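> Could you work out the structure for the sequence below:
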Amino acid sequence: MIVELLLVLGGLALLVLGGDLLVKGAVGLSLKLGMTPLVVGLTVVAFGTSAPELLVSLSAALKGSSGIAMGNVVGSNIANVLVILGVTALVSVIVTKGHDLRESWGMMIAASLLLIGIALTGEIGRLEGVILLLALAAVLWRQLSTGRAEETQADGVDGATLGAGWGRIAVWLGLGLVLLPVGANLLVNGATDIARAFGISETVIGLTLVAIGTSLPELAASVASALKGRADMALGNVVGSNIFNILAILGITAVISPLPIPPEMLRLDLWVMLGAALLLFPFLFRGISLTRPVGALFVAGYAAYAWVLL
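A predicted model of the protein is given here:
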């Protein structure tokens, strides 16, 4: 069991490091090629920060562990709202006024409902995967076509990345592309072995341990933003990440390897994912700030959900 735990911890460490390096390299390359920060944020950074989830889901699906593949995405979306926003709110109040994410929130809800509708058929097949990817293309087109000029500043891109040379960018990209698949493979193998040893379903492992692990880059970025006085950035990160997790990660994974839907996920987890997304309605539409008590409630809600699963 010690070996399996080391595999999980080592896999998580490689995923976090690899994801960070890949994002840095991709952003640096994109800016070198003249892409605007808005386009970089909506495409390159979105792909990069979701790379751990994508690699884990693909690796799990190809090994026949569809429970981990599905649980990773659904669990990450639940954790993004309840854990990432909860912890960020505990660090610093998240002000929602002046940050119009209502349309993006609607896209997140639509993507969640689309996933639930597909899941009711019992499988996300290749055709359904294509549908998810087409929906992703529509979302990206809408976001890019409606981007405001004031949103094109490079928020969240550090000076080292902005001024990086070609050699440094190549090293970041190379290391990221190597560490991510290695970390994903270690994490999936370790998590699967632990699940079997304790008689816990792979779906539960995917919904909790793997989901939290692959969400660590987003958590670290959100907390760092809060410490810098930009806690509001966590809202956009979470909404965008949840849309991307459903449409891109499940879409790509299903096209490569169809995903059967674990029956238990239809009874609870998909509805918790939708419920967590709906929790953001009053904050985004009424301009209510996410205060520390709200953050504590979010984190407690996730703890209760994890307790029910285990």
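> rest of the way, CA atoms for contacts and neighbours
Fine.
> how many neighbours does residue 199 have?
Using other Cα atoms under 10 Å, the number of residues around residue 199 comes to 9.
> sec struct for the residue nearest to the spatial centre of the chain, please.
For the chain, residue 241 is the residue whose C-alpha lies nearest the centre (Cα atoms, centre = their mean; 4.6 Å). Per DSSP: H, G, I helix; E, B strand; the rest coil, the local secondary structure of residue 241 is helix.
> if I look at residue 120, how far off is residue 113?
Using Cα to Cα, to the nearest Å, residue 120 is found at 11 Å from residue 113.
> between these two, who's got more neighbours?
When residue 120 and residue 113 are compared for neighbours, residue 113 comes out ahead with 15 against 12, by other Cα under 10 Å.
> Which helix or which strand is home to that one?
Using DSSP states H and E, residue 113 maps to helix 102-119.
> helix or strand right after that helix?
Per DSSP H and E, the first helix or strand lying C-terminal to helix 102-119 is strand 123-124.
> Now do that following strand: distance to the chain's middle.
Using Cα atoms, centre = their mean, to the nearest Å, the mean C-alpha position of strand 123-124 is found 20 Å from that of the whole chain.
> which outside residues touch the helix holding residue 113?
Helix 102-119 has contacts (Cα atoms under 8 Å, 6 or more residues apart in numbering) with 124, 128, 139, 239-240, 242-243, 246-247, 261, 266, 270, 273-274, 277-278, 284-285.
> Just to be sure, which of the residues you listed are found in strands?
Among these, the subset assigned to strands under DSSP state E consists of residue 124.
> Separate out the buried members of the contacts of helix 102-119.
The neighbour count (16 or more other Cα atoms under 10 Å) marks 124, 128, 139, 239-240, 242-243, 246-247, 261, 270, 273-274, 277, 284 as buried among the contacts of helix 102-119.
> before we go on, could you also do this sequence so I can check it against the first one:
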Amino acid sequence: MLMMIFAAVAGLVALVGGGELLVRGAVQLAERARVTPLIVGLVIVGFGTSMPELVTSVEAAMRDAPGIAWGNIIGSNIANSLLILGMAAAITPIILGQGKILRDPLIAVSASVLLLLLAISGSGTFLLGLAMLAGLATYIVYCYRQEKRIERQAGTDHVAPIDKAIALELTDPALHGKRNGWGKPVALTLLGLLILIGGGHLLVGAAVDIARIFGLSETLIGLTIVAVGTSLPELVTTIIAAWRKQAEVAFGNVIGSNIYNILGIGGATMLLAPGAIPSELISRDLPVMVASAILLLLVCFFFRKFGRVTGLLLVAGYCAYLGILVAAAL
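A predicted model of the protein is given here:
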């Protein structure tokens, strides 16, 4: 049992560490190839920071553990919306500006509703996965054009994927390396990818074994241990962004992560391991994910801020959700 717990912790550490190395290497490769900073933020950093969730969900799906795969995606979004954003707001109020703050939350709600409808219909095909990835690609292209327009207008109203990149840079100021050759960036990228894959293998294997020993469902493990563990990078970057008074960056980091999780990770999971989303997620967890996305949209629309009280209520809501999960498992 201790070995399984050790393997799970080691897997989580490897996922976080490997993800950091991968992002650092990929950013340096992109800069060495003279890719624009905008593309680095939208694509390289956006996907790189979502790699722990991606590797874990794909590994779980390919090992015939769909409960962990989809539980990780759905649980990560619930944790992002309630726990991570709530903790950030509890530390320092997140006051949003007058820009188009409803744009990305609306996309996040739409993606959440789409996932719920797919689960209800029992659909889970290669083509659907491809369509979800195409949807994410369309979103990224839209963000690119929007950001270029904002740059020309000298505005500050970033799109969510750019906020993801800024949040990471606030956490890791040394993210951008010197252009001193291809060797180091390639080595960092490959090493990060190998560590990520190994960490995902360790974590999923340990999670499946722990679930079987205690008679717990794989979905429960995916919704809790795996989801929170793979969301640690978002937790750190969001809290630091909020602490440094980058309120809209902190908020955009959470929303951007939620969109990438559903369309990117969900699409890749369905593409590589086609299959229906587990039906046990339909009655409770998917509605909670949709409700939390709608809640964030409503707060943005009516209040344009997440104060400390709101933050504490979000965290309390997540604790209540965990309590319901545990009670249902007993």
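> Count the residues that sit near residue 100 of the second structure.
A count of nearby residues for residue 100 of the second structure, using other Cα under 10 Å, gives 12.
> Could you tell me which residues within the strand or helix carrying residue 317 of the second structure count as buried?
Under DSSP H and E, the secondary-structure element containing residue 317 of the second structure is helix 308-329. Burial within helix 308-329 of the second structure, assessed by neighbour count using 16+ other Cα under 10 Å, is assigned to 308, 310, 311, 312, 313, 314, 315, 317, 318, 321, 325.
> Quick one: these as CSV, columns for distance to residue 107 of the second structure too.
Shown next, in CSV, are the buried residues of helix 308-329 of the second structure (distance: Cα to Cα, whole Å):
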residue, distance to residue 107 of the second structure
308, 26
310, 22
311, 22
312, 25
313, 24
314, 21
315, 23
317, 23
318, 22
321, 24
325, 27
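> how about residue 244 of the first structure, what's its partner in the second structure?
With the correspondence set by TM-score structural alignment, residue 244 of the first structure lines up against residue 260 in the second structure.
> Around that match, how many other residues sit close by?
A count of neighbours around residue 260 of the second structure, defined by other Cα under 10 Å, yields 27.
> what about the strands in the stretch 151-300 of the first structure?
Taking DSSP state E, counting those that start in this stretch to define them, one finds strands in the stretch 151-300 of the first structure at 259-260.
> residue ranges for the helices of it, please.
With DSSP state H, counting those that start in this stretch as the criterion, the stretch 151-300 of the first structure has helices at 159-162, 166-198, 202-205, 211-214, 216-227, 233-244, 250-256, 263-264, 270-278, 281-285, 292-309.
> Determine which of the ones you listed approaches residue 4 of the first structure most closely.
Of all the helices of the stretch 151-300 of the first structure, it is helix 166-198 that lies closest to residue 4 of the first structure, at 4.5 Å by Cα to Cα.
> That closest one: which residues count as buried?
Along helix 166-198 of the first structure, the positions that meet the burial threshold by neighbour count (16+ other Cα under 10 Å) are 168-170, 172-173, 175-177, 179-195.
> got the contact list for the residue lying closest to residue 222 of the first structure once chain neighbours are set aside?
Counting by Cα to Cα, 6 or more residues apart in numbering, the nearest residue to residue 222 of the first structure once its immediate chain neighbours are dropped is residue 234, at 5.0 Å. Contacts for residue 234 of the first structure (Cα under 8 Å, 6+ apart) come out as 84, 85, 88, 222, 225, 226.
> from those residues, which is closest to residue 200 of the first structure?
Out of the contacts of residue 234 of the first structure, the one with the shortest distance to residue 200 of the first structure is residue 84. That distance is 25.1 Å, counting by Cα to Cα.
> right, and the closest one touches residue 221 too?
No. The pair residue 84 of the first structure and residue 221 fails to qualify as a contact (Cα atoms under 8 Å) at a distance of 9.6 Å.
> So which of those two has more stuff around it?
Legend: neighbour count by other Cα under 10 Å for residue 84 of the first structure and residue 221, higher for residue 84 (30 against 20).
> which residue sits closest to the counterpart of residue 24 of the first structure in the second structure in space, ignoring its chain neighbours?
Using TM-score structural alignment as the criterion, residue 24 of the first structure maps onto residue 24 of the second structure. Counting by Cα to Cα, 6+ apart, the nearest residue to residue 24 of the second structure once its immediate chain neighbours are dropped is residue 175, at 5.7 Å.
> And the one you found? What does it align with in the first structure?
For residue 175 of the second structure, the aligned position in the first structure is occupied by residue 161, per TM-score structural alignment.
> Just list the residues touching that match, thanks.
Residues in contact with residue 161 of the first structure (Cα under 8 Å, 6+ apart) are 24, 25, 27, 28.
> Include distance to residue 59 of the first structure when you put the residues you listed into a markdown table, please.
Putting the contacts of residue 161 of the first structure into a markdown table (distance: Cα to Cα, whole Å) gives the following:
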| residue | distance to residue 59 of the first structure |
| --- | --- |
| 24 | 23 |
| 25 | 23 |
| 27 | 25 |
| 28 | 27 |
